[in-house]
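Colleague: Model the structure of this input:
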Amino acid sequence: MTRAFVFPGQGAQTIGMGKALADHYPAARAVFDEVDDALDARLSDLIWTGEIEALTLTENAQPALMACSLAVVRALEAEGIQIADGAFVAGHSLGEYSALAAARALTIADTARLLRQRGQAMQAAVPVGVGAMAAILGLDFDALTEVAAEAAEAEVCQAANDNDPGQVVVSGHAAAVERAVALAKAKGAKRAVLLPVSAPFHCSLMQPAAEAMAQALADVTIAAPVVPLVANVTASATSDPETIRAQLITQITGSVRWRESVLYMAGQGVTEIWELGAGKALSGMVRRIDRSVTCTAIASPDDISALLAAQA
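Modeller: This is a model prediction of the structure:
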């Protein structure tokens, strides 16, 4: 089987995530220690015993989810399973940073600092309440692109996340997103739900955050990943560090082309995708995109034990 490793985005966070891995694998615990040191804060305490409201803050959730994903990577490496044995890495939004750290293009410390800056910059870009995001079920990306354009009415409204054939997220000014929800329902959407997010990610309102990340990324060393990254903004693979740097900036305001990314990997011969980190959202999306691709979500020592038993 040709395998790809994928990494979740914001929304998968839970209190206690990664604790069992850290207790079971010294290499996994070392990831959390490294993130704590890089941020000069006990993020691990917040992840394991804190309040979900604090963990959900963008500046905390982003490095926390990366830490959990990298803890899984290090635990798998301790069992002899290497990222370099895969064909690709990919991540959903912030998960792209986790993918790059997993593939040794970024250090864990740099990734933690970048994600804290990214979270702060994205939150600061738009005052709370000005923007919104909504998940639309039952219309495809092309249809929602038209809906968003019609709903904008001189404000910002964009199709932000092409998650799978039946789920697209729109983002922009709150009133425009509400108009898009109504329009989508009128055009046959099965369901349209405003998301509990604090900012309108992946639309042009995030331009101040893109500019902040351009500065942050300019000072960071990016190496060629050990396997190619399938980038959110192009839905195609690259291993060139400067291309990756540019794409990470574009990603802040650009659409997450997840459906196309999965189809690209399947078209390149990928038959098995492992989701490393909190939750199983990406596995569900992959199944809805291409049922011929086998999905495995790995977040705990029990998941790894089951994986090893299945491979024995």
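Colleague: CA only for contacts and neighbour counts going forward, please
Modeller: Will do.
Colleague: biggest helix in the chain, by residue count?
Modeller: As assigned by DSSP state H, the longest helix anywhere in the chain is helix 58-78.
Colleague: any idea which element the nearest residue to residue 108 once chain neighbours are set aside lies in?
Modeller: Distances taken as CA to CA, 6 or more residues apart in numbering put residue 101 closest to residue 108, at 5.9 Å, once the chain neighbours are dropped. Of the helices and strands defined by DSSP states H and E, residue 101 is found in helix 95-102.
Colleague: compare with the first, here's sequence two:
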Amino acid sequence: MSVLYTFPGQGAQKAGMLHALPAHAETARTLAETAAALGSDPLALDTPAALASTVATQLCLLVAGVAMARVLAAQGGVPDMVAGLSIGAYPAAVAAGVIAYPDAVRLVARRAQLMEQGYPHGYGMWAISGIDQGQLESVIARVHAPATPVYLANLNAPRQQVIAGLDEALRQAGALALAAGATRAERLAVSVPSHCALLAGQAEAMRAAFDGVALSRPRAVYLSGSRARALFDPAEIRDDLAGNMARQVHWHDTARHAWERGARVALEMPSGAVLTSLTAPVFEGGLALSCEGNRIDTVLALLAREHG
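Modeller: Have a look, this model is predicted:
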């Protein structure tokens, strides 16, 4: 039996998320390393005002994911596999031993800056639930045009997807999706059009940001949320990390691949439980849970039981 650690993407952030991390030496170490890499106090990043910034949001998700994984590892809770959604791929790579944490901090800051500078306003992402991929693609085809770009960005579940693009195009697509039978069409707390061709230029610039950064073979199996398969070659993981902002997310297939590789517990790192709700149907017969809302000792007992 195996344990999968999952790391959420933008939209999972919440005010106070770094202050809510466990009072533990590994939390303190992570915050200190973050401060050294950034040259500023990371605890200033999780205020409501700060989280309006893509940079603050992505850094908070990195810090929270790495800190919690380290706290668990210090007490024997080590994953067999890791998978991250979008920005979550970076803390996943740190937890798997692929990339040094200070490098990850600098890379995530650069990633978020590129995304925010490319699309400072007027763009975003919407969640669409209740219709399948084919129906949503038909909706997108009715709206998408050079002046109204909208793309299918995340395939999170068979009837739960995310679209990205221009705000007006997203509003039009959301209304058409509801008319086509969708049960939900609402804007996410994401201010950039992730996981589509609009970020191709930023992804190319991100590849250059990896120059000189050392990556190692993963100690835990690294599952790509973009490719829905395991990657072992550091060069392939570098490409996955650099380019994932412009590639579709295939979360459902990623969770299915983890299950097929033997994962039976999926544990979501902070913040929230979005990935837990998406992963639970795939892990029927196993267990999907989040760190948030569960005691650390309870989580560690579950992990120990799983590892026998």
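Colleague: now what about the TM-score between them?
Modeller: The TM-score (TM-score structural alignment, normalised by the length of the second structure) is 0.91; 303 aligned residues with a CA RMSD of 1.9 Å.
Colleague: circling back to that earlier point, who's in contact with the aligned residue in the second structure for the residue nearest to residue 108 of the first structure?
Modeller: In the second structure, the residue matched to residue 101 of the first structure (TM-score structural alignment) is residue 94. Listed by CA atoms under 8 Å, 6 or more residues apart in numbering, the contact partners of residue 94 of the second structure are 66, 100, 101, 104.
Colleague: State the distance from residue 94 of the second structure to residue 154 of the second structure.
Modeller: 23 Å (CA to CA, to the nearest Å).
Colleague: Farthest out from the centre of the second structure, which residue is that? Tell me.
Modeller: Computed with CA atoms, centre = their mean, the maximum C-alpha offset from the centroid of the second structure is found at residue 179, amounting to 29.7 Å.
Colleague: Tell me which residue of the first structure lines up with it.
Modeller: Under the alignment (TM-score structural alignment), residue 179 of the second structure maps onto residue 186 of the first structure.
Colleague: can you tell me which residue in the first structure aligns to residue 51 of the second structure?
Modeller: Superposed on the first structure with TM-score structural alignment, residue 51 of the second structure falls opposite residue 55.
Colleague: thinking again about what came up before, by neighbour count, which of the contacts of residue 94 of the second structure wins?
Modeller: Within the contacts of residue 94 of the second structure, most neighbours by other CA atoms under 10 Å means residue 66, with 27 neighbours.
Colleague: can you pull out the helices in the stretch 51-200 of the second structure?
Modeller: Using DSSP state H, counting those that start in this stretch, the helices of the stretch 51-200 of the second structure run over 54-74, 89-95, 101-118, 133-143, 167-179, 200-209.
Colleague: before we move on, which element is residue 222 of the second structure in?
Modeller: Here residue 222 of the second structure is covered by strand 221-224, with elements defined by DSSP H and E.
Colleague: equivalent range in the first structure for that strand?
Modeller: Strand 221-224 of the second structure corresponds to residues 228-231 in the first structure, going by TM-score structural alignment.
Colleague: what do you get for stretch 238-246 of the second structure?
Modeller: Using TM-score structural alignment, the residues of the first structure aligned to stretch 238-246 of the second structure are 245-253.
Colleague: Report the mean distance between that stretch and its aligned residues in the second structure.
Modeller: Mean deviation of stretch 245-253 of the first structure relative to the second structure after superposition (mean CA distance after the TM-score superposition for the first structure): 1.8 Å.
Colleague: Residue 70 of the first structure contacts residue 30, doesn't it?
Modeller: No - using CA atoms under 8 Å as the test, residue 70 of the first structure is too far from residue 30 to be in contact (10.0 Å).
Colleague: the strands in the second structure, which residues?
Modeller: According to DSSP state E, the second structure carries its strands in the segments 2-7, 81-84, 123-129, 150-157, 160-166, 184-187, 221-224, 229-231, 263-268, 287-290.
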